[in-house]
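>>> got a predicted structure here, sequence first:
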Amino acid sequence: MTGTASHVRHRVYQTLENPSRTDRASWAIEIGLILLIFASVTAVALETVPDLFARYRVEFRRFDLFVTLAFSVEYVARVWAAPEARPDEPAWQARLRYMRSPMAVIDLVAILPFYLTLLMPLDFQLLRVLRLLRIYKLTRYSPALSVLMAVIREEAATLLAAFSILTILLIFAAAGAYMVEHEAQPDAFGSVPAAMWWSMVTLTTVGYGDVTPITPLGRVFGGAITILGVGMAALPAGIIASGLADHLHRRRDLLREEFRCALEDGQIDLGEGRKIEKLRRDLGISREIAHSIHQDVRRKQVQRSQCTCPQCGYEFQHIGDEE
């Protein structure tokens, strides 16, 4: 690759993958893409209003074409610049690795419905729903969504186990309701699959009330399932909450360790400050929390220096270091 092409690819990579507020071009492109995502999802939602779609059908189609072209250029540019993230790998391998990443798949899904309509006749309503998936592109620009997706990936095995237990309880509750209620209510509990609706709304504590047990044994069984559902329905939420707290704690520990290394000489120079600021943005940590971590690390550095013998250099154990 020529030097000019390499420079252009590096610039594209920095603009799309590492936007900075100090770089007006990359910042403008990031804001423009975010606004385009919101506008696209809003337009898809408005298309479902029959009167609006009938009146502005041409405008909706033109806008969708514009959005698709913009997202297509973005996708191609990200794939082309992907080798910048892995300079030690061959370009084709780095691009293939990127195309298999979750965010690249989301980018592809965002533009795929439009091109599918050009290749084969498909249900337009289905494609309209698929275009709503463009909202997931915001994950790239939202630290909160990125953290949530990371937690879900980390806790995937635990969440799968929890949902497996819920599935077993769902079948058990439906079978039990069928056994005690099918004679009294053959329409609502005439089979195990039919009873699964009641089982689902009861275990999830939604309780619509459209289907309820009427026999004494059925009500006792339903009460037991309701009590059991209160704890089981909260299980996935508890797993995600615990995983989220642990993930955020690890992110702050990374920033704390970076501050600790930078303050080994007693001060943070310009290069170290830029590195810490980039890490802070990548981790999605606010400036207030970063400032609090910095003050805490600096305080412990001062305490440690005060507990060092000025003659022999022996470092006494300080109670503040025992954590």
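Structure's in. What do you need?

>>> only C-alpha atoms for contact and neighbour calcs from this point on.
Will do.

>>> distance between the lengthiest helix in the chain and the chain's centre?
Ranked by residue count under DSSP state H, the longest helix found in the chain is helix 235-262. Its chain's C-alpha centre and that of helix 235-262 lie 15 Å apart, by C-alpha atoms, centre = their mean, to the nearest Å.

>>> pasting the second one now:
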Amino acid sequence: MVSVGVVDEPVNRAYDIISTLCLLCNLSAAILATYQGFQVKHGLLLREVERWTVLFFAIDYVLRLLTAKELYTGKTEKGAICAYILSFSGIIDLLSFLPYYLPIFFPSGAAVFRMFRVIRIFRLFRINNYYDSLNVITEVLESKRQQLLSSVFIICILMVASSLCMYSVEHNAQPQVFTDAFSGIWWAASTLLTVGYGDIYPITPLGKLLGIGITFLGVGMVAIPTGIISAGFVEQYQRLKRIGDYGGGSGIHFIHFFLEKKDAWCEKAIKELELPGDLRIVVLKRKNQVIVPRGDVRMHAGDELVLGAEALRDESPLDLTEVVLHEDHPWVGKEIRQLDLSRQTNIVLILRPIPSTGNQGSVANLSTSERKALEENQAQNEHPSPGENGSVGRGRKVRKMLPRGDSKLQCGDTVVLYHNDKRSFLEEHRF
């Protein structure tokens, strides 16, 4: 719930909301405390808000230490705790409450410790785990880290060179302004970064000419990191688009189904399932929440699962064919065992339209095994037919029935056949 909880359980989401609200209340109290009038009237309330929210941060830190093994699964318990303490999040979590209690032991450093309380605002970066837009920013900065460091290094070199040049030119004319190299660095930083505070500026002709050149150079240098980040965003969104295109049109198909209480997968964690290597659970939908199926996510009745696997390729020897039975079809009224099929042809599925209220008599004509199959599949096997290649019309609901030898085919059924040679099958059976 603390270390890896996201939105897959209500208790996890509630904890995240409480943590964020405590942080917002703490920051609001710190801001309102700077207003003298509000501090006089509601000083006690502000101090109580800060005390209880900081206590929550301390408890949260302890809980994260205890559950660090869940976050760093590949490490030992001590190694996971050390990894969390030394991580960016661990340092921010520690500094979010420690400066509040340090003045109790070190009263002389109260002013310095109060300054460190501002660091707790960085706890808001935990929202980065929940929103893809912030994740994109993080991934872009991470992928372009080397280029950004190179551009910053170039800017630093230009800043030092510009400061030394300006100090050499302006020191004799303005000894009180350009007193040392650091004064030149301050001017170079404000000029190269196009800020231009105006407190330090050249007055000699050579200094002004040098300042013009450095200003133009600064515009170009500042544009380099901006261009790198912009290119990173373009590459990131193109990559996401390629992934979407790959999933949608390059041989990956998805199927979905709902879990019921009687299903074997109910109340099991995803990591406990024995799935084939090429089959993946890609999405788990629970009510209005879409959950990323991590290994520790436990499935419940009513969940909607989406499975992904490689689609059947055209060059594959496997073939599935849909045959719609019309009134004049020779299979209508026959049992499956009475059909004259090739040994390489098998009926793998029967899609039967759900009879309307006025056609309940057709159900009475079914065999015992067919009625049993309909009863077993009534709740969980309804879906709209694709309505392609003459199959059942779009939008009509059908029942999926497993074929049995005594199953009698009816007009309107869609029979799904498997054959390993489509050409020979079509030559044998003209539909």
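Structure received. Computed from a predicted model, the values in this text were never measured in an experiment.

>>> what's the TM-score for these two chains?
For this chain pair, the superposition-based TM-score is 0.72 by TM-score structural alignment, normalised by the length of structure 1; 281 aligned residues with a C-alpha RMSD of 3.7 Å.

>>> moving C-terminal from the longest helix of structure 1, which element do we reach first?
Counting by DSSP states H and E, the next helix or strand C-terminal to helix 235-262 of structure 1 is helix 270-283.

>>> buried ones in that following helix, by neighbour count?
Neighbour-count burial for helix 270-283 of structure 1 flags Glu272, Ile276, Glu277, Leu279, Arg280, Leu283 (criterion: 16 or more other C-alpha atoms under 10 Å).

>>> closest to Arg97 of structure 1 out of those?
Using C-alpha to C-alpha, Leu283 is the member of these that lies nearest Arg97 of structure 1, at 22.3 Å.

>>> my guess is the closest one contacts Arg251. True?
Yes. Checked against C-alpha atoms under 8 Å, the pair Leu283 of structure 1 and Arg251 is within contact range at 6.3 Å.

>>> got the buried residues for stretch 222-240 of structure 2?
Val222, Ile224, Pro225, Ile228, Ile229, Gly232, Phe233, Gln236.

>>> let me have the residues you listed in CSV, extended by distance to Leu192 of structure 2.
Output for these, formatted as CSV (distance: C-alpha to C-alpha, whole Å):
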residue, distance to Leu192 of structure 2
Val222, 7
Ile224, 12
Pro225, 13
Ile228, 18
Ile229, 19
Gly232, 24
Phe233, 25
Gln236, 29
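
>>> Tyr136 of structure 1 maps to what in structure 2?
Alignment note: Tyr136 of structure 1 maps to Phe122 in structure 2; criterion TM-score structural alignment.

>>> same check, this time on Ile152 of structure 1
Per TM-score structural alignment, Ile152 of structure 1 is aligned with Leu141.

>>> which SSE is its match in?
Here Leu141 of structure 2 is assigned to helix 132-143, by DSSP H and E.

>>> tell me the contacts of the residue opposite Leu66 of structure 2 in structure 1 once aligned?
The alignment partner of Leu66 of structure 2 in structure 1, by TM-score structural alignment, is Trp80. Trp80 of structure 1 is in contact with Arg9, Arg95, counting by C-alpha atoms under 8 Å, 6 or more residues apart in numbering.

>>> distance of Trp80 of structure 1 from Ile31 of structure 1?
Trp80 of structure 1 sits 21 Å away from Ile31 of structure 1, going by C-alpha to C-alpha, to the nearest Å.

>>> same thing with Ile168 of structure 1?
46 Å.

>>> hang on, the match of Tyr136 of structure 1 packs against Ile92?
Yes. In this structure Phe122 of structure 2 lies within contact range of Ile92 using C-alpha under 8 Å: 6.6 Å.

>>> looking at those two, which has the bigger crowd around it?
Ile92 (19 against 15; other C-alpha atoms under 10 Å).

>>> give me the secondary structure label for that one.
helix (DSSP: H, G, I helix; E, B strand; the rest coil).

>>> and the equivalent of it over in structure 1, what does it touch?
Correspondence of Ile92 of structure 2 to structure 1, assessed by TM-score structural alignment: Ile106. Ile106 of structure 1 is in contact with Leu133, Arg134, Tyr136, Lys137, counting by C-alpha under 8 Å, 6+ apart.

>>> which of those are retained in structure 2?
Contacts from the contacts of Ile106 of structure 1 that recur in structure 2, judged by both residues aligned by TM-score structural alignment, their matches' C-alpha atoms under 8 Å, are Leu133, Arg134, Tyr136, Lys137.
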